[in-house]
Structures are given as structure tokens and as C-alpha cells.
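Colleague: what's the 3D shape of this:
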Amino acid sequence: MIKRWMTGLTFALVAATAAHAEVREGTDYKRLATPQPVAQAGKAEVIEFFWYGCPHCYKVEPYVESWAAKLPKDVNFRRVHVMWPGRSDMEGHAKLFATLQQMGIEAKYQQAVFDAVQRDGIELRREGDLYPWIQKQGIDVAKFKAIYTGFSTSAAIGKLSDLTNTYKIDGVPTFVVNGKYVTSPGMIGREDGTITKVIDELIAKDKAGAKPAAKAKK
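Modeller: Predicted coordinates for the structure are as follows:
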């Protein structure tokens, strides 16, 4: 996990000794100090907080992509590129994400951006490298540039910063379920598909808790 004031962190992986039959508070997840409303009423919500420059985010992203592709219609999954104050190294990546998001194609190119940054070492925070890469992806470069350099993107980065602060995100990758529960690979000690299983169990847990108690039989 990448912590707020660090660019690198030794990540300790802890072998799991038992399957997650039931998620455990304090071990698999924690409760958000101040619960937040979901974006779409009537739907379960999962928010992924990440950074394109985070190798741990990159490692779990294929599992997240596979999981997201199979989500039922009553689950709203959204991504938020983390933006911490004083972290100029994040701003270029956040700006790229905000632009793709405004174009409605951030989900389509999520893995491609990660691959470019983490695998191929392309410096997408530099316009001289970014625009040729955008063109190679088949994205309308003129449209991309107009949004990338526009006021709306500056405002969008501000919103990313606000969300990072509102949810008190101090490390990535981090997942928030229904505005209540926070989990991460760092908490569960695994950088694999286990994280999506924990998320599913938190959704089920919250759904079960929302159901009215059954009336006792007379």
C-alpha cells in the first residue's frame, strides 16, 4: 500500500490461513468514522481509491477489472484517483484520470493507463509523452487536449482532492463499501482476488443488516 507521505513502501504479505467465511472488523475491514451517502440511492456502492503511480494498485487492478465486469445492476462501482495536498507527483496522473472520466472512457482505459505507467515506464505526466500515447489508443487527441487543459478538469481535480479528504484516505489502494466500510489489500495482507471477495462479503453484510428483522412466530 502507498501511504500518504511516502512514494514507496515495503509491503508485507501475510499468508491467509483460512478462507473468509465471514469478514472480521479490525482485520478485514474497518468502519468509516463518518459514514457518507452513496451516489445512487437504492444501489450498493463500492469506491476504489487508487493512484496510477502505485505498484500495489497495479497489482490488484486485474482482479478488480474482472470483478467489476461481472457486477449485478444493483451495485454501483466507481473509481476515484487519490489526490493528496503537496503531492505534485500525483497531480499529472489525477489530471489524466479526470480528463478520461469527463470523456466517459476512464473505465475502458483504466488498465491501459496502468500498463503504460507501471509496465512500460511511459511518463504520462508529461504532455510530450501523453499526447502521442493518447493518439495510439485511438482517442480523439483534439478533444482530449481541450478537456485536459480546460477549467473543468481543474475543478475535477479539486473534487478528487475533496473526496480523498472526505473519506480520510491515507493509503492506496483502498476500497469503501456503501459509505461505511473501508478495506484494502494492506489490511487483509494479500494482493490478489481476496480483496474482491471481502468487498462482496461487505456488500452482503450491509444488505443483510438493512433487512427488517423477521417477526417472531406466535
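Colleague: only C-alpha atoms from now on, for both contacts and neighbour counts.
Modeller: Will do.
Colleague: for Val113, give its distance to Thr99.
Modeller: Separation of Val113 from Thr99 (Cα to Cα, to the nearest Å) stands at 12 Å.
Colleague: who's more crowded, those two?
Modeller: Each of Val113 and Thr99 has its neighbours counted (other Cα atoms under 10 Å); Thr99 has more, 26 against 23.
Colleague: for the comparison step, fold the sequence that follows:
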Amino acid sequence: MFKKPLPLIAYTLFIVVISSLITTAYIHYFVVGANSGDDGAPALTSISDERIKKSPIKEENAIVEIFSYGCHYCAINEKNVKELEAQLPPGSKLVRLHIGNPQNSGLSAYAPLFATLSVMGLEDKYRESAYRAIIKERLDLSDPAQLGQWLQDNGIDRTDYRSVSQSQDVKELMAYMTAVSEYYQVNATPSFIVNKKWLAQQDSDFSTFSKKLLSLLKDDSPLEP
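Modeller: From the prediction side, this is the model:
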């Protein structure tokens, strides 16, 4: 029974080491990573007054959410973001922009879908369906064939969609989303840009985080710890 203890001991040590590595990786990426900026970036950064003057953001007195249809955290935050919008002071607003880049790669792959639905006036109505299709059903809505089927399943006229997708309004919105994403170096979603100055990523439960966003909006300052 105990003739060959060394292989058994080695195997046991191997399992312990692998388990430790898996646990460490889980904590780093899913616990710490969920509560800090991407790649260790700070959860809150600000830009200088000079850069604010050159900001591509058009909206004044606004919180701009940079999100992606392919972002799980964006999807589960939908209700929270709507509640945040309802708490905004008079004269301010919440603006949703899809993350974008010139190549429409990564999480930006669905920027054309967002831009086209927005110009058609349908984005809010079909946002949940887009999240579900991409995140839960694993559909690639950047693929023309899969997109066409999704449009049909949702009762969206495919001919109208194709026509609008080539319009100048969509091109301008795509360029705007790319400009904002690149100017603020947004590489994680959701990210929130407050009054053109503050770039914030969620570092706490959304109830606490939303109070920070509102403080930045109204007082130009994060909440005191």
C-alpha cells in the first residue's frame, strides 16, 4: 500500500500548487479587477483644464457612460444606470456612447449596431435584446449574416437598417464615439466621464459609486471617504 509514496506526494503537491495559482488568479482578475481600473489603472482620474477645452465631448453638464453590448458588467448595470439618470439634477443629463475604435475591434465591434439603432431611434428599445444575443446567446452581431437574422427576429426592417447604417449621421456618430473613447483612453467598460473632466470606473457597489458620480457632477469633487 505504501510502496511508492513519492509519486503520490509529488502528485499531491502538484494539485496544491495548481489550486493555489487558480485561486490567486481568480482573486486578482475577478475580485480585485472588478473593483479597480483595467490593467491596474486608477478608478478615478482627472484631466487638466487645457485638455478639457479640447475635449471632443459635445454635451455640457453631463455624465457620459462608455459601454459595450459585449460587456457583461454593462448589461447587469442597466437598471442601476437608469436609476442614476433619474437622480440627476435639473439641467444635467446622462449620455450613452458605445466604446469605439477605427478598426471596430474588440468590444468596439458592436459600435456600428449601436450607432445605427440610435439614428433609427430604436437603440433604447432593443438594447436588452442586443446584450442578450451577444453575451448569453453568443451571437456575433458584427457578422452580417448573424446580424441579419437578429434584425429579422426582432422585427427590424433589414433594408431600412442597411440604408441607415450607411448614412452620414451614423458615420458622424461612429467618429464621435471613437474620438471620445480615444481622447479619454477608455480601455474598459463601463467607464463614466463626468463634466468632461473626470474618468471614473466602478470601484464599489453601484449605490455608493453613483453617489461619487453625482458628487463629481454637482461639486466637481469625489465624496469624502
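Colleague: mind listing the helices for the first structure?
Modeller: Listed in chain order, the helices of the first structure (DSSP state H) span 55-68, 88-102, 110-114, 127-136, 141-148, 151-166, 185-188, 194-210.
Colleague: would you list the ones you listed in TSV and tack on distance to Leu13 of the first structure?
Modeller: Listed next are the helices of the first structure as TSV, based on distance: least, Cα to Cα, whole Å:
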stretch	distance to Leu13 of the first structure
helix 55-68	11
helix 88-102	25
helix 110-114	22
helix 127-136	34
helix 141-148	38
helix 151-166	25
helix 185-188	8
helix 194-210	12
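Colleague: Pro37 of the first structure: which of those is closest?
Modeller: Across these, Pro37 of the first structure has its closest neighbour in helix 151-166 (11.3 Å, Cα to Cα).
Colleague: other residues contacting that closest one?
Modeller: 49, 80-85, 91, 94-95, 98-99, 147 (Cα atoms under 8 Å, 6 or more residues apart in numbering).
Colleague: go with 6 Å
Modeller: Applying Cα atoms under 6 Å, 6 or more residues apart in numbering, the contact partners of helix 151-166 of the first structure are Val82, Met83.
Colleague: how about it: buried residues?
Modeller: Across helix 151-166 of the first structure, burial judged by 16 or more other Cα atoms under 10 Å covers Thr153, Ser154, Ala156, Ile157, Leu160, Ser161, Leu163, Thr164.
Colleague: please identify which pair of the residues you listed lies farthest apart.
Modeller: Pairwise distances across the buried residues of helix 151-166 of the first structure (Cα to Cα) peak at 16.5 Å, for the pair Thr153 and Thr164.
Colleague: now the spatially most central residue of the first structure: how far from Phe77 of the first structure?
Modeller: Central residue of the first structure (Cα atoms, centre = their mean): Glu48, 2.0 Å from the mean position. Taking Cα to Cα as the measure, Glu48 of the first structure falls 8 Å from Phe77 of the first structure.
Colleague: got it, and Pro132 of the first structure?
Modeller: Pro132 of the first structure is 30 Å from Phe77 of the first structure, where distance means Cα to Cα.
Colleague: which of these two has more neighbours?
Modeller: Shown here are Pro132 of the first structure and Phe77; by other Cα under 10 Å, Phe77 has more neighbours (16 against 12).
Colleague: who are the contact partners of the aligned partner of the more buried one in the second structure?
Modeller: Aligning on TM-score structural alignment places Phe77 of the first structure opposite Leu94 in the second structure. Shown in contact with Leu94 of the second structure (Cα under 6 Å, 6+ apart): Ala62, Ile63, Val64, Glu85.
Colleague: how near is the first one to Leu214 of the second structure?
Modeller: According to Cα to Cα, Ala62 of the second structure and Leu214 of the second structure sit 10 Å apart.
Colleague: give me the common contacts of these two.
Modeller: Common neighbours of Ala62 of the second structure and Leu214 (Cα under 6 Å, 6+ apart) do not exist.
Colleague: out of the helices of the first structure, nearest to Thr27 of the first structure?
Modeller: The nearest among the helices of the first structure, by Cα to Cα, is helix 185-188 at 6.4 Å.
Colleague: next, the buried residues of that closest one.
Modeller: Neighbour-count burial for helix 185-188 of the first structure flags Pro185, Gly186, Met187, Ile188 (criterion: 16+ other Cα under 10 Å).
Colleague: repeat for stretch 58-66 of the second structure
Modeller: Asn61, Ala62, Ile63, Val64, Glu65, Ile66.
Colleague: the second one against Ser92, yeah?
Modeller: Yes. With contact taken as Cα atoms under 6 Å, Ala62 of the second structure and Ser92 are classed as touching, separated by 5.4 Å.
Colleague: circling back to that earlier point, of the helices of the first structure, which is nearest Gly121 of the first structure?
Modeller: Here helix 110-114 is closest among the helices of the first structure (Cα to Cα), at 9.7 Å.
Colleague: equivalent range in the second structure for the closest one?
Modeller: Aligning helix 110-114 of the first structure against the second structure (TM-score structural alignment) gives residues 127-131.
Colleague: who touches that stretch?
Modeller: So stretch 127-131 of the second structure is in contact with Tyr69, going by Cα under 6 Å, 6+ apart.
Colleague: what about it, distance to the chain center?
Modeller: How far stretch 127-131 of the second structure lies from its chain's middle: 13 Å, per Cα atoms, centre = their mean, to the nearest Å.
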